[in-house]
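Asker: Provide a 3D model corresponding to the input given below.
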Amino acid sequence: MEIKKSLFDNLQNFFGFDNFKGEQEAIITNILQKKDTFVIMPTGGGKSICYQLPALMSEGTAVVISPLIALMKNQVDQLRAFGGTDSIAHFLNSSLNKSEITKVKQDVLSGETKLLYVAPESLSKPENVDFLRLITVSFVAVDEAHCISEWGHDFRPEYRKIRQVINNLGENIPIIALTATATPKVQQDIIKNLQMNNATLFKSSFNRANLYYEVRAKKNVMKEIVRFIKGNTGKSGIVYCLSRKKVEEVSEALNLNGIRALPYHAGLDPKTRAETQDKFLMEDVEVIVATIAFGMGIDKPDVRYVIHHDIPKSMEGYYQETGRAGRDGGEGLCLAFYSEKDIDKLAKFMKDKPVSEREIGTQILKEVIDYAESAVCRRKQILHYFGENFDEAGCNNMCDNCRAQKTHFDATEKLQGTLRLIKEFGEKFDDQHILNVVMGLETQQITAYNHNKIPEFASGKEDGILLWKSVLRQALLNNYLSKDIDNYGLLKLTKSGKSFIDSPHSLKFVLNREMEATDDDQDETSQGGAGAMDEELLKMLKDLRKRIAKQKNLPPFVVFQDPSLEEMCIHYPVSLEEIKQIHGVGSGKALKFGTPFVNLISKYVEDNDIDRPVDLVVKSAANKSALKVSIIQNIDRHIALEDIAASKGLTYEDILREVESIVNSGTKLNLNYYIDEMIDEDRQDEVFDYFRGTEVDSIDMALKELGSDDYTREELQLMRIKFLSELGN
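Answerer: Just a heads-up that it's a prediction; the model follows:
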């Protein structure tokens, strides 16, 4: 009773909470009784308090092992704010300098520090082990304990050494291991490695009822992401990408489209990462774009959406990353984009790894593919992966599959036949082999076992691969089969599976989704999938362009080129901000010529009651690629175009094309330093006068009119670039 009263007093005094969540009270009591404790609790369930509160109530210092420097800083800041003193919590990692390390050690030795956060790499350093032996360690908390297991999504070899270090710190030091994601296999690994065979296990349900899960085929992915974020303006979100390069590209594209975003990955220096995190917490930026590999240790309760630009490499990773949404119990939207090209990339990453690691990685990746392609309730699939059975009625339509119309098929005979086949094969093959048999694919393994000679070979070809994948997936989800992931993912019959062979019952399964995708992060053309071009508006815009060109004594193509007008007739921009998003219209052109165009379009939209597409054309980061930026910088430094081309491994024709593209997209370039060397003033004036007087934007026509004996094609291209830059931008 005394412990209970003390627990509630401390919870109220220190954290300001009146009640514990879930099993927090039982977990904390277990730790205070010096017992080993294993906590499996989803993100947002309140794991941190499970070790923070007992640390504050125990004699000595609790050592908290955490893999994320960012999360350590976050938690230490919060504890200091609660406790009112900086010495109550410290972290010890590679981001500290010598004087900071000395200060940390002084506070710990004086007994003022109740929690010391340590990275696993720092923990095993001999000088830190010697230091920790000088103090009373109340207990060791191993956060993100799944990092111990090769079957976990974020395996860290340093985690394997934790037990050895704890043994060196003293006898009978209790351990609390905590993780937000652990399949039964990972749980076994954690218990075995930390030698916690007698630990009390506390396992909460993995169901996050407030999260909405959706997977889309990867089509027009940047447009989809921009549209999604603009539909959730004012809310915080995270976009995960597969590579650092993609993180930078996506972050840049979001900013180009008026979304405040910053990149976050391991290639950035610690100071930049810390500043980025603070800006996200303080809501100076809306969106963080991060790599999947680099877990964002961000303790922000009101992240409203998590987008996976690329499909993650494991279900644990997916669960943990989506788990950063809606930690306060509010709205949490989880959107992932799936394409087979992503899967191919992930498979390539694994090809240089040792065979055993590659096998593990392949099995883990297969689960992600099955999840993305299946039409079964997303929640049911996620929870099944973590060893939890779930009735999809409890999803409450909080996933795209439960909301979608499904195609059912009678699965009774097909399931019975599949189970019988697996039994006849002695439960020695994986799902891909079974699929190859029924679809009639003569692989090396099929012919080696003579499975191309059996009656079942090619028996399901007419039904199609989608149906057979559905059968195998749902046989697993409904526990007719289990997968031996330890052993190459071989399929095994469960008790229910064996009885179904002998006494089948009527059964309907859901047909898998067709996940056709185009992994097109390219610039979208004027026909960017947004609808047909409005021919009537195009005629009006061309008339307006002609009038403006006449007033300004310019050829019409200098005002806006045809592709830009055509794009306006698809997307109907009605403000200067929107017209800037049209290809070939930069800020300069929008300010110079944009107002009469948006006024005309706005009136046209109103008069004709046009329902404008919400997915305004997405400005692509490709327009500001590293090559283009470098060319602009070199021109500013007055470097000759031949020299710029040579340094970039381009031909002279290539460099002219790139420069032309830069000018066409609205950037002003001053090439006089170069052109004055190449073409004398009189000839420049002659070409300028020609372009000013023509309505036809054609180098071929210019060459014909001005004479190919007097001018080269390259000279006219250069002069056209100068003309467009000076008069159009």
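
Asker: please count neighbours and contacts with C-alpha atoms only from this point.
Answerer: Fine.

Asker: and the next helix or strand past the helix ranked longest in the chain?
Answerer: Longest helix in the chain by number of residues (criterion: DSSP state H): helix 587-607. As assigned by DSSP states H and E, the chain's next helix or strand after helix 587-607 is helix 626-636.

Asker: which strands or helices does that following helix pack on?
Answerer: helix 641-648, helix 652-664 (3 or more CA pairs under 8 Å, 6 or more residues apart in numbering; DSSP states H and E).

Asker: so what's the gap between the shortest one and the chain middle?
Answerer: For helix 641-648, the distance from its own C-alpha centre to the chain's C-alpha centre is 36 Å (CA atoms, centre = their mean, to the nearest Å).

Asker: and the contacts of it?
Answerer: Helix 641-648 has contacts (CA atoms under 8 Å, 6 or more residues apart in numbering) with 631, 634-635, 651-652, 654-655, 674.

Asker: are any of these buried, and if so which?
Answerer: 631, 635, 652, 655 (16 or more other CA atoms under 10 Å).

Asker: and the furthest pair within these?
Answerer: Pairwise distances across the buried ones among the contacts of helix 641-648 peak at 14.4 Å for Ile635 and Tyr652 (criterion: CA to CA).

Asker: return the residues in contact with the residue nearest the centre of the chain.
Answerer: Central residue of the chain (CA atoms, centre = their mean): Tyr240, 1.7 Å from the mean position. Going by CA under 8 Å, 6+ apart, Tyr240 touches 247, 289-292, 306-310.

Asker: who wins on neighbours among those?
Answerer: Neighbour counts for the contacts of Tyr240 (other CA atoms under 10 Å) peak at Val289, which has 29 neighbours.

Asker: any idea which helix or strand carries that residue?
Answerer: Residue-wise, Val289 maps onto strand 287-291 under DSSP H and E.

Asker: next up, for comparison:
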Amino acid sequence: MKDALSLLNTVFGYDQFRSPQDQIIDTVINGGDALVLMPTGGGKSLCYQIPSLARSGCGIVISPLIALMQDQVSALRELGVRAAYLNSTLDPGQVMQVEEDLLRGELDLLYIAPERLNQERSLALLERAPIALFAIDEAHCVSQWGHDFRADYLQLSLLHQRFPAIPRIALTATADERTRAEIIQRLDLGEARQFIAGFDRPNIRYRIALKHNARQQLLGFLREEHPQDAGIVYCLSRKKVEDTAFWLQEQGFNALPYHAGLDSSIRADYQARFLREENIIMVATIAFGMGIDKPDVRFVAHLDMPKTVEAYYQETGRAGRDGDPANAWMVYGLQDVIKLRQMLDSSEGSETHKRAEQHRLNAMLGLCEITSCRRQSLLAYFGDDLEQPCGNCDTCLEPVDTFDGTEAAQKALSVVYRTGQRFGVNHLVDVLRGSEGEKIYQFDHHQLPTYGVGKDLDNNQWRSVFRQLVARGYLSVDLERFGALRLEEQCRPLLKGEERIDLRRDVKKKTARQTTRTSLPQDIDVALWEALRECRRELAESQGVPPYVIFHDRTLQEMCVVLPRSKTAFGRISGVGERKLDKYGDDFIAVIDRHLEQA
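Answerer: Down below sits the predicted model:
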């Protein structure tokens, strides 16, 4: 076996591990199983890549996305690692070549899709090959309660049955306690050591606002804070994805649509452009993003509320993987809740599954409505404790204004009751505000005691009251009656005056801003920085790989500070391993030499 720290330095160009990477790697190198929960950008890949290099044989990585496999294999080959993949993009001749390389012991890592792994032909191949370990990436896909469920993951317990002596490592960035238990049970990992590295991504600023005019809100956010940045905009429907992407193009942004209904070649082309070009905005459904390894995504925006906190965390986690400031921005409204509940109600899942998903949707709505630190609430959902408010979310930076909403809530609950729990928000607000619309007189609602008692609040304020009562479980939405509101048992003490309630005072205001583009230290020469980026771009273009596969931004920044003019000095830069030193050292040193001579 090879020394893990030596591999980290010579292959990957880093001096030390982040905790608990060293413990995980040591466990797997020594033949133990591991379950790893580590936030996006926390360095999960090294936890199986280094043991694959240290142990005898080839590391087999089960990965759910073709694009992710290709991206990781390209990056590993740049480091001199003998990596390959088996998926549907290869022709029979290429498949045969990879299989022969595996059997001859000429591969360090092999990425394979779960559908292919489960085939008897693939299992028979692996039984003849020298195997170092099995790594199950995106392990939350095994959970039928999760948002990225993949049926083929359910078969992966066969790895323990067919290869009992080979260590397994399952990795994910998103799993609550219930999902973790299901991963352990379905993958037969009862004896595995568990490593939970925490879920906090302190560089991400979480911001959630009410929908007023969602497109204009998004446009203002992009123009003010991200005019030239790469990012992702998530929408619930395919039509909304396409409409939003084309509208952003009309506004001057480099935007592309992405959803499962597009031709697979178009999706692959758009994904490749997003990874390799700068300043592209991908407008997408949740079909896009799992495993996307682009480090400089400066924002993730949601134009619709996600179904679960897990989905929200997973999707927002695609921002700021490089550790620099990033924004997670979302707008939502009561209509989002109604739409998601309609989708849930029409699903083919069991009643148990629907109830569980209903609880998750309620938790997501609760996160939106919370008046305390959003990050504390988000982390608490995953069992992670943040002792102090984070100071980097909207509710910390601009504390929410609340008021005693007891009387308003009682009026709202009363009008639901007196109208027979048969009407939606718009009509209920009309009754409270004393509207003289035709529908009011059609149902004789102008004669109700609650008619006109709510003129002290405007339409939007009443909508806010109803939305918050739904979020807190005092009211529910009757989907069979097209969004009618119903009373829940929880509302009884409030209606009787036995308890009081504080509600948030929703006002239209600009949310706290943050400049999230990569900020350069003051002592860095911008001209040199741009020259190094241009060198990186040309090298990446000539090799058909994303620029960050050559070097990450932080490595370029360190070059600007250290100004290495020899191979020895260049090799000390963080992120420069032996292979990249030999391959790129002369090119970048030449750029630095030219710049210093001109200066």
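
Asker: quick check: the farthest pair among the contacts of Tyr240 of the first structure?
Answerer: Val247 and Val306 (14.2 Å).

Asker: export the contacts of Tyr240 of the first structure to CSV and tack on distance to Val376 of the first structure?
Answerer: Output for the contacts of Tyr240 of the first structure, formatted as CSV (distance: CA to CA, whole Å):
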residue, distance to Val376 of the first structure
Val247, 31
Val289, 29
Ala290, 29
Thr291, 28
Ile292, 25
Val306, 21
Ile307, 21
His308, 20
His309, 22
Asp310, 21
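
Asker: could you single out the nearest of the residues you listed to Arg273 of the first structure?
Answerer: Ala290 (10.6 Å).

Asker: surely that closest one touches Gly267?
Answerer: No. At 10.9 Å, Ala290 of the first structure and Gly267 do not qualify as touching, with contact defined as CA atoms under 8 Å.

Asker: mind listing the helices for the stretch 201-350 of the second structure?
Answerer: For the stretch 201-350 of the second structure, applying DSSP state H, counting those that start in this stretch gives helices covering 214-225, 238-250, 264-276, 309-316, 334-345.

Asker: compare the ones you listed and give me the one nearest Leu596 of the second structure.
Answerer: That would be helix 264-276 among the helices of the stretch 201-350 of the second structure, by CA to CA, at 29.2 Å.

Asker: okay, buried residues for that closest one please.
Answerer: 267, 270-272, 274-276.

Asker: thinking again about what came up before, what range does the longest helix of the first structure cover in the second structure?
Answerer: Against the second structure, there is no aligned range for helix 587-607 of the first structure (TM-score structural alignment).

Asker: orientation of that helix relative to helix 652-664 in degrees?
Answerer: Angle of helix 587-607 of the first structure versus helix 652-664, following axes from the mean of the first three to the mean of the last three CA atoms, to 10 degrees, is 50 degrees.

Asker: list the helices and strands helix 587-607 of the first structure packs on?
Answerer: helix 535-551, helix 576-579.

Asker: ranking those helices by mean neighbour count, which comes first?
Answerer: Sort these by mean neighbour count, taking mean count of other CA atoms under 10 Å, and helix 576-579 sits at the top with a mean of 20.

Asker: against the first structure, where does stretch 199-218 of the second structure fall?
Answerer: Counting by TM-score structural alignment, stretch 199-218 of the second structure falls onto residues 206-225 of the first structure.

Asker: list the buried ones in that stretch?
Answerer: Buried residues in stretch 206-225 of the first structure (16+ other CA under 10 Å): 206-208, 210-225.

Asker: from the chain's centroid, how far away is it?
Answerer: So, by CA atoms, centre = their mean, the centroid of stretch 206-225 of the first structure is 10 Å from its chain's centroid.

Asker: can you check stretch 298-315 of the first structure too?
Answerer: 6 Å.

Asker: the strands in the stretch 1-150 of the second structure, which residues?
Answerer: 34-37, 58-62, 83-86, 109-112, 131-136 (DSSP state E, counting those that start in this stretch).

Asker: between those strands, which one is nearest to Arg178 of the second structure?
Answerer: Of all the strands of the stretch 1-150 of the second structure, strand 34-37 sits nearest to Arg178 of the second structure, with 13.4 Å by CA to CA.

Asker: could you tell me where the closest one falls in the first structure?
Answerer: Residue span in the first structure matched to strand 34-37 of the second structure, by TM-score structural alignment: 37-40.

Asker: average offset of that stretch relative to the second structure?
Answerer: Overlaying the second structure shows stretch 37-40 of the first structure at a mean distance of 0.5 Å from the equivalent residues (mean CA distance after the TM-score superposition for the first structure).

Asker: still on that earlier bit, can you put the buried residues of helix 264-276 of the second structure in JSON lines and add distance to Phe163 of the second structure?
Answerer: Formatted as JSON lines, these follow (distance: CA to CA, whole Å):
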{"residue": "Arg267", "distance to Phe163 of the second structure": "36"}
{"residue": "Tyr270", "distance to Phe163 of the second structure": "38"}
{"residue": "Gln271", "distance to Phe163 of the second structure": "35"}
{"residue": "Ala272", "distance to Phe163 of the second structure": "35"}
{"residue": "Phe274", "distance to Phe163 of the second structure": "38"}
{"residue": "Leu275", "distance to Phe163 of the second structure": "36"}
{"residue": "Arg276", "distance to Phe163 of the second structure": "38"}
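
Asker: which of the residues you listed sits closest to Glu99 of the second structure?
Answerer: Distance to Glu99 of the second structure, by CA to CA, is smallest for Ala272 among the buried residues of helix 264-276 of the second structure, at 26.1 Å.

Asker: touching, Phe390 of the first structure and His384? I think so.
Answerer: Yes. Using CA under 8 Å, Phe390 of the first structure is in contact with His384, at 7.2 Å.
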